[in-house]
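Undergrad: have a look; sequence and predicted model below, questions after that.
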Amino acid sequence: MTVISISMPDELVDRLDQFANSHGYSGRSELLREASRNLLGEFEDRKLEGRELMGVVTVVFDYETTNVEEKMMRLRHEHEGIVASNFHSHIGEHYCMELFVLEGSLDEISTVVGKIRATNDTLTIDYSVLPVDDFGPFADK
């Protein structure tokens, strides 16, 4: 097995260690292997390939200490062909929420989600992907 070295904030390492201990993992390596498998498998769902999809992506960030909002604006313009809607809202005193509704192929949506995930200083990123044809007149009820 190959050994790799990664850099991450101490707070995140502490959270990983606490999670590993409380959920019965043998250590952070086992936890990170499972997380990596899950991340890589997220967009490998063969049921979604070749279908028109809708993706909903929610991003939360601290607007006082970051330039995430500017990065989200650039992504919105860079991928305007699949951004069906975009909503920005203020949450509490220091936070913003950016919501994207995407329509496109699995590859297109996974590219946008990957770029959002790669954006530094986001606090949380959540998303879901659904086939658009599930909502049409011939969808199974």
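TA: That came through, no problem. Note that the structure is a prediction, hence the values are computed from the model and not measured. Residues are numbered from 1 along each chain as shown.

Undergrad: could you use CA atoms for every contact and neighbour count after this?
TA: OK.

Undergrad: what about the strand or helix carrying D107, distance to the chain center?
TA: In this assignment (DSSP states H and E), D107 forms part of helix 106-117. A distance of 8 Å separates the C-alpha centroid of helix 106-117 from that of its chain, computed with CA atoms, centre = their mean, to the nearest Å.

Undergrad: in that helix, which residues are buried?
TA: Of all the residues in helix 106-117, those buried under the rule 16 or more other CA atoms under 10 Å are 106, 108-110, 112-113, 116.

Undergrad: try stretch 80-96
TA: Within stretch 80-96, the residues that count as buried by 16+ other CA under 10 Å are 82-83, 86, 96.

Undergrad: now the strands for the protein?
TA: If you assign secondary structure with DSSP state E, the strands in the chain sit at 53-62, 83-91, 95-104, 122-131.

Undergrad: for comparison:
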Amino acid sequence: MPIVSVSIPESLLEKIDVYMEKLGFVGRSEFVREALRRMIEQLEAAGEGRERRTWIIVTVTRHDEGSTADRKVIEAFHSHQPLVRALYHQLLDDKRCINIAVVEASALELKPLMSTVRRIRGVERVWFMPV
């Protein structure tokens, strides 16, 4: 089996170790392989073609002093306005916000939006799934 080297922040590695033990995984590699399998299953279920479908996109952003992540995420959704059917923004706590978007797009149309959002510094999490 080929070996792939991946850099993981310490905070994420700590969480992997916690859930690895809770869920009974033998090692980190097994845990990561399962996570990748699940993501690939999700992507395959979503389709790869030009067929349009409805997606839910959820982002968690930091809005610490000086952070512009939240504004940039909202701007990214606005710049893809023809695809966005609804956008909800809410403070989670004094340091984080959540944005939930309902998007109607093919996987090909969704790719530039997801790429933009994932590159924004200060975005803690991005989830997406087909409805």
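TA: Arrived safely, thanks for sending. As the structure is a computational prediction, the values presented were derived from the model and not from experiment.

Undergrad: about what we covered before: including distance to Y127 of the first structure, could the buried residues of stretch 80-96 of the first structure go into JSON lines?
TA: JSON lines is the format used below for the buried residues of stretch 80-96 of the first structure (distance: CA to CA, whole Å):
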{"residue": "I82", "distance to Y127 of the first structure": "15"}
{"residue": "V83", "distance to Y127 of the first structure": "14"}
{"residue": "N86", "distance to Y127 of the first structure": "14"}
{"residue": "C96", "distance to Y127 of the first structure": "16"}
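
Undergrad: roughly how far does the nearest residue to E64 of the first structure once chain neighbours are set aside sit from V68 of the first structure?
TA: Closest residue in space to E64 of the first structure, ignoring its immediate chain neighbours: H94 at 6.3 Å, by CA to CA, 6 or more residues apart in numbering. With distances defined as CA to CA, to the nearest Å, the gap from H94 of the first structure to V68 of the first structure amounts to 13 Å.

Undergrad: got the contact list for the residue nearest to E64 of the first structure?
TA: Contacts here follow CA atoms under 8 Å, 6 or more residues apart in numbering; on that basis H94 of the first structure touches 62-64.

Undergrad: just put the residues you listed in a markdown table and tack on distance to I4 of the first structure and neighbour count.
TA: Shown next, in a markdown table, are the contacts of H94 of the first structure (distance: CA to CA, whole Å; neighbours: other CA atoms under 10 Å):
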| residue | distance to I4 of the first structure | neighbour count |
| --- | --- | --- |
| D62 | 31 | 19 |
| Y63 | 33 | 17 |
| E64 | 34 | 11 |
